[in-house]
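Peer 1: here are the coordinates; sequence isn't available:
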């Protein structure tokens, strides 16, 4: 099986760039990262096809060994459709976020952060009370 090193290098760059963009707070960058990862996955499927052969149509005189496997091509078409659907959903989210806040950055949930701070404070009080109880037990 021959794998083109150029396709592998392009695939690695697309995956790395896409994952980097997926980790950003901007929804537009997340969309671009998702598109790059989707295209890198399509390249991965193309490189895994194997040898090039004739179309998988049964005719007289064409053996099964000379035909190309149609499964990777079907997987690529499925991946393209899934990428299109998810990117359309992300574009709708970006549009709604822009219309509501004039911003596409994802912010921290203030209530969630406040709850974490309360939990940390309660945990600290619990730890202090257990250490005070152990000190009283040791001093008796």
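Peer 2: Nice, thanks for sending it over. Predicted, not measured: the structure shown is a model, and the values here were computed from it. Numbering: from 1, shown residues only.
Peer 1: C-alpha from now on. contacts and neighbour counts both.
Peer 2: OK.
Peer 1: what's the spacing between residue 73 and residue 97?
Peer 2: For residue 73, the distance to residue 97 equals 36 Å [Cα to Cα, to the nearest Å].
Peer 1: An error on my part: the question was meant for residue 105.
Peer 2: Relative to residue 97, and taking Cα to Cα, residue 105 is found at 8 Å.
Peer 1: Residue 83 too?
Peer 2: In terms of Cα to Cα, residue 83 sits 21 Å off from residue 97.
Peer 1: give me every residue that touches the nearest residue to residue 66 once chain neighbours are set aside.
Peer 2: Counting by Cα to Cα, 6 or more residues apart in numbering, residue 66 lies nearest to residue 53, which is 5.5 Å off, once chain neighbours are set aside. Listed by Cα atoms under 8 Å, 6 or more residues apart in numbering, the contact set of residue 53 reads 66, 67, 68.
Peer 1: Use this one as the comparison:
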């Protein structure tokens, strides 16, 4: 199971790097989303994929009597999912606004493009 997930994680990293090296913003954002999923799978796989009992300790014991599942990777992945979703939403809004302002989603064209509404910069404070 872990070997298959390791290969899948490697494929996710490969695809995400390929997409992030693209010139179009949408492909870059898809690469960032896939990279986040690859990291989540990596953390989850590093925490061991075993079928253990839940990490619940009876009241009369200070340590578990049997081997339990590790809850830390699950908590880290859950937190990472929330953070990566909010980061992706921010980047989507930023890319859409840049497209509205410059009229292109090509990163090279954005460097030389003039804003659609040419406004004078503010003069001091």
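Peer 2: Arrived safely. Remember, it's a predicted structure, so these values are computed and weren't measured experimentally.
Peer 1: The alignment partner in structure 2 of residue 23 of structure 1: what's it in contact with?
Peer 2: In structure 2, residue 23 of structure 1 lines up with residue 21, judged by TM-score structural alignment. Residue 21 of structure 2 makes contact with residue 28 under the criterion Cα under 8 Å, 6+ apart.
Peer 1: Now do the buried residues in the longest helix along structure 2.
Peer 2: Using DSSP state H, we find that the single longest helix of structure 2 is helix 71-102. Using 16 or more other Cα atoms under 10 Å as the test for burial, helix 71-102 of structure 2 gives 73, 77, 80, 81, 84, 88, 91, 92, 95, 96, 98, 102.
Peer 1: Find the pair from those residues with maximum spatial separation.
Peer 2: Farthest-apart pair in the buried residues of helix 71-102 of structure 2 is 73 and 102; separation 41.8 Å (Cα to Cα).
Peer 1: any idea how far residue 3 of structure 1 is from the residue nearest to residue 66 of structure 1?
Peer 2: On the measure of Cα to Cα, residue 53 of structure 1 and residue 3 of structure 1 end up 15 Å apart.
Peer 1: again, but for residue 14 of structure 1
Peer 2: Relative to residue 3 of structure 1, and taking Cα to Cα, residue 14 of structure 1 is found at 17 Å.
Peer 1: Check residue 42 of structure 1 too.
Peer 2: Separation of residue 42 of structure 1 from residue 3 of structure 1 (Cα to Cα): 14 Å.
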